[in-house]
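Asks: build me a model from this:
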Amino acid sequence: MEYRQLGNSGLKVPELSFGAGTFGGQGPLFGAWGNTDAEQARRMLDIALDAGLNMFDTADVYSDGASEEVLGAAIKGRRDQVILSTKAGLPMGDGPGQAGTSRARLITAVDDALRRLGTDYIDLFQLHAFDAATPVAEVVATLDDLVRAGKIRYTGVSNFSGWQLMKSLATADAHGRTRYVANQVYYSLVGRDYEWELMPLGAAEGVGAVVWSPLGWGRLTGKIRRGQPIPDGSRLHDTASFGPPVDEELLYDVVDVLDELAAETGRTVPQLAINWLLRRPTVSSVIIGARNEQQLRQNLDAVGWSLTDEQVARLDKASARTAPYPYFPYRRQEGFARLNPPLAG
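Replies: Model (predicted):
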């Protein structure tokens, strides 16, 4: 397992991290992901730690806090061996104080997460969404206070647009507050929008990507093929509407190439899709999920080897789509390209 700096910070994270959205699964979305209990979670942590994967990601909204509780039970007695990442900001109820990132909400959310996780500090705390109703200065000041209090060590965001992240960073700089070092983003071979603005922003400002849904919300599992219905038992039957949409022709074009590479390399489709992401600029860690030990072991085998440059180029070509204005000129016109060269992997 390779370890990488998380953005412009001193925190080293594994190239693969584990998403605990399957822990304690409840409700239509998280119940479809999985319902791993504490005993099963401990076994999965054993496997992950043996492989060098020591970062585990969750959120308060995952099964209404049950994911954090199960993860907390699984790490009991070995807190110093793991990096804990969690998120808050999305609604946890209908009350006015149960959503958003106001000062009161963040303080309560962090204290609740610490209790559920059974720890006195969170390694990486991320805002799950931008809160347009709360001044950015209030948000960054509150997080800075929580860092100074020792309750959290590093901060980040998720699902922010470019301007929202840049405004937050600029506000933190202007007031001498703690900067975000992580951006938990959706990024996959069938969803490369991250590259248009958030990737160059991350490179320029020292914000590392922690990638969620690297398999395109379950579409790159190797079970979906052109001209065939979604297989029985696929969680897409229950969860497709919750995730980012994917153009079907794009999906099939990518899967065709992945199938070719699977035959050439002996690797699985998910392993190839994850490995491709690990070569992309600004990517600090890719979050893998698993409903059982077999899936976890298979996903762990996505590291320790590399695709050839020619194989990467084939995946790049199959997954490429024309970016919208104002990003597309940088790819199509020589003058723009000279001023904005592609980021190095």
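
Asks: C-alpha only now, for contacts and for neighbours.
Replies: OK.

Asks: in this protein, which helix has the most residues?
Replies: Taking DSSP state H as the criterion, the chain has its longest helix at helix 248-265.

Asks: next, the buried residues of stretch 326-338.
Replies: Pro329, Tyr330 (16 or more other C-alpha atoms under 10 Å).

Asks: for that stretch, measure first residue to last.
Replies: Counting by C-alpha to C-alpha, to the nearest Å, the length from the leading to the trailing residue of stretch 326-338 is 16 Å.

Asks: stretch 50-61 spans what distance, first to last residue?
Replies: Stretch 50-61: ends 28 Å apart by C-alpha to C-alpha.

Asks: so how far is the helix or strand Gln271 falls within from its chain's centroid?
Replies: Assigned by DSSP states H and E, Gln271 falls within helix 269-278. Offset of helix 269-278 from its chain centre (C-alpha atoms, centre = their mean, to the nearest Å): 14 Å.

Asks: name the nearest residue to Gly34, sequence neighbours excluded.
Replies: Using C-alpha to C-alpha, 6 or more residues apart in numbering and skipping residues adjacent in sequence, the residue nearest Gly34 is Thr22, 4.3 Å away.

Asks: give the contact list for that neighbour.
Replies: Phe30, Gly31, Trp33, Gly34, Asn35, Thr36, Ser67, Gly289, Ala290, Arg291 (C-alpha atoms under 8 Å, 6 or more residues apart in numbering).

Asks: which of the residues you listed fall in helices?
Replies: Phe30, Gly31, Trp33, Ser67.

Asks: of those, which is the most crowded?
Replies: Ser67 (31 neighbours; other C-alpha atoms under 10 Å).

Asks: so that residue makes contact with Gly21?
Replies: Yes: under the criterion of C-alpha atoms under 8 Å, Ser67 makes contact with Gly21 at 6.4 Å.

Asks: to check against the first, give me the structure of this:
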Amino acid sequence: MEFRHLGRSGLVVSEISYGNWITHGSQVEEDAAVACVHAALDEGITTFDTADVYAQGRAEEVLGRALRGQRRDGLEIFSKLYWPVGPGRNDRGLSRKHVIRAVEESLRRLGTDYLDLYQAHRFDHATPLEETLRAFDDLVRQGKVLYVGVSEWRADEIERALKIADEMGLDRIVSNQPQYNMLWRVIESEVVPLCEREGVGQIVWSPIAQGVLTGKYKPGQPPPAGSRATDEKSGAHFVRRYLDDQDLLTRVQELAPLAAEAGLSPAQLAVAWVLQNPNVSSAIIGASRPEQVRDNVKAAGVRLDAGLMSRIDELLSEFVQRDPSLTASPKERP
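Replies: Predicted structure coming up:
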């Protein structure tokens, strides 16, 4: 495993982190989830990402039990808040009330007394940004949170947060957690340049595009049994936008020989590709089986040559999403 700083902060994280969105508490049984976490630990992953909304808290509980007995100071545990976690009007968003209550619940479920990173899962248009940042800063000063970050925020939202933090003398955000892969590159034109300038690192999710970049979804064929596309509980709707494009699926098949040239599987190539971006601090992988973890971690430390990167660009260019406006938070709290 290789390690990088989280943005310009002093916190060091594993290049590949383990995330349990969809899988823990919903898609796979707990023994399988625990086996995946232990495989991640065995492979040198020290960074684990979750959120209170994943399986309505069950994902945090499973992760907490899976990490029990590990040396806490040797781990970096991240969680997030924003989406509804209860029926109440204040069980969502980034109000001070919800931030303070949500972190206590996450700490309880995870079985830890602090989070290494606490992230605003989306931008909350209904709460003054000053209120959220002050609440985050209070958590840092209380030692319940060591660093704060955001997820799926636009460049102007990140810039506003940094400006307010500087003006008010609050802790700055050190990270953003966006979707990023060979096909979804909406952060490159605005978010990445800003974050490089301001010392904010990217912790990217979906580096293999929900499994599409592995090549397992063949054009003209039904999805493989047991794959994410066949399981509504595992986010099948996220994959369908790709599966409807037969030309894309055909083109993705051509990644396999490029991966082979580099001595990688298509999945390893996809993870290694996002790690070539110097603003990426870590790439989040998920798994329903330990062997998936063991396969994906082989992308750590891989350096792809410029020629291969260019060939990937040429192969997929007509299918790539680049519009920064595609990063959007709900205008009203869900």
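
Asks: I would like the residues contacting the helix holding Gln271 of the first structure, please.
Replies: Contacts to helix 269-278 of the first structure, defined as C-alpha under 8 Å, 6+ apart, come from residues 15, 188-189, 214-215, 220-222, 255, 258-259, 261-262, 283, 285-286, 298-299, 301-303, 306-307, 312.

Asks: go again with 6 Å.
Replies: Leu220, Thr221, Gly222, Leu258, Ala302 (C-alpha atoms under 6 Å, 6 or more residues apart in numbering).

Asks: which part of the second structure lines up with that helix?
Replies: Residues 266-275 of the second structure are where helix 269-278 of the first structure lands when matched by TM-score structural alignment.

Asks: please apply the same query to stretch 190-197 of the first structure.
Replies: Going by TM-score structural alignment: stretch 190-197 of the first structure matches residues 183-190.

Asks: contacts for that stretch, please.
Replies: Ala155, Val320, Gln321, Arg322, Asp323, Pro324.

Asks: do you know how far the third one is from Ala306 of the second structure?
Replies: This points to Gln321 of the second structure. From Gln321 of the second structure to Ala306 of the second structure the distance is 21 Å (C-alpha to C-alpha).

Asks: settle it for me: which of those two has more neighbours?
Replies: Neighbour count, other C-alpha under 10 Å: between Gln321 of the second structure and Ala306, Gln321 has more, with 15 against 9.

Asks: residues in contact with that one?
Replies: Here Gln321 of the second structure is in contact with Trp184, Arg185 (criterion: C-alpha under 6 Å, 6+ apart).

Asks: and the residue in the second structure sticking out farthest from the centre, what does it touch?
Replies: Most distant residue from the mean C-alpha position of the second structure: Gly220, 30.3 Å away (C-alpha atoms, centre = their mean). Residues near Gly220 of the second structure by C-alpha under 6 Å, 6+ apart: none.

Asks: what's the distance between it and Tyr242 of the second structure?
Replies: 13 Å.

Asks: what ranges do the helices span in the second structure?
Replies: Ranges of helices in the second structure, per DSSP H, are 30-42, 58-67, 96-110, 129-142, 155-168, 191-198, 236-243, 246-253, 255-261, 266-275, 290-296, 306-316.

Asks: which parts of the third one are buried?
Replies: I take that to be helix 96-110 of the second structure. Judged by neighbour count (16+ other C-alpha under 10 Å), helix 96-110 of the second structure contains these buried residues: Arg96, His98, Val99, Ile100, Ala102, Val103, Ser106, Leu107, Arg109, Leu110.

Asks: kindly report the same for stretch 242-253 of the first structure.
Replies: Quick answer for stretch 242-253 of the first structure (16+ other C-alpha under 10 Å): Leu250, Leu251, Tyr252, Asp253.

Asks: same question for stretch 297-310 of the first structure.
Replies: For stretch 297-310 of the first structure, a neighbour-count test (16+ other C-alpha under 10 Å) marks Asn299, Leu300, Asp301, Ala302, Val303 as buried.

Asks: alignment lookup: the first one to the second structure.
Replies: Spelled out, that is Asn299 of the first structure. Using TM-score structural alignment, Asn299 of the first structure lines up with Asn296 in the second structure.

Asks: now do the contacts for that match.
Replies: Neighbours of Asn296 of the second structure in contact, by C-alpha under 6 Å, 6+ apart: Gln268.

Asks: aligned to Arg65 of the second structure, what sits in the first structure?
Replies: With TM-score structural alignment as the criterion, Arg65 of the second structure matches Ala73.

Asks: which non-adjacent residue is nearest that match?
Replies: Excluding the flanking residues, the one nearest Ala73 of the first structure by C-alpha to C-alpha, 6+ apart is Ala38, at 6.1 Å.
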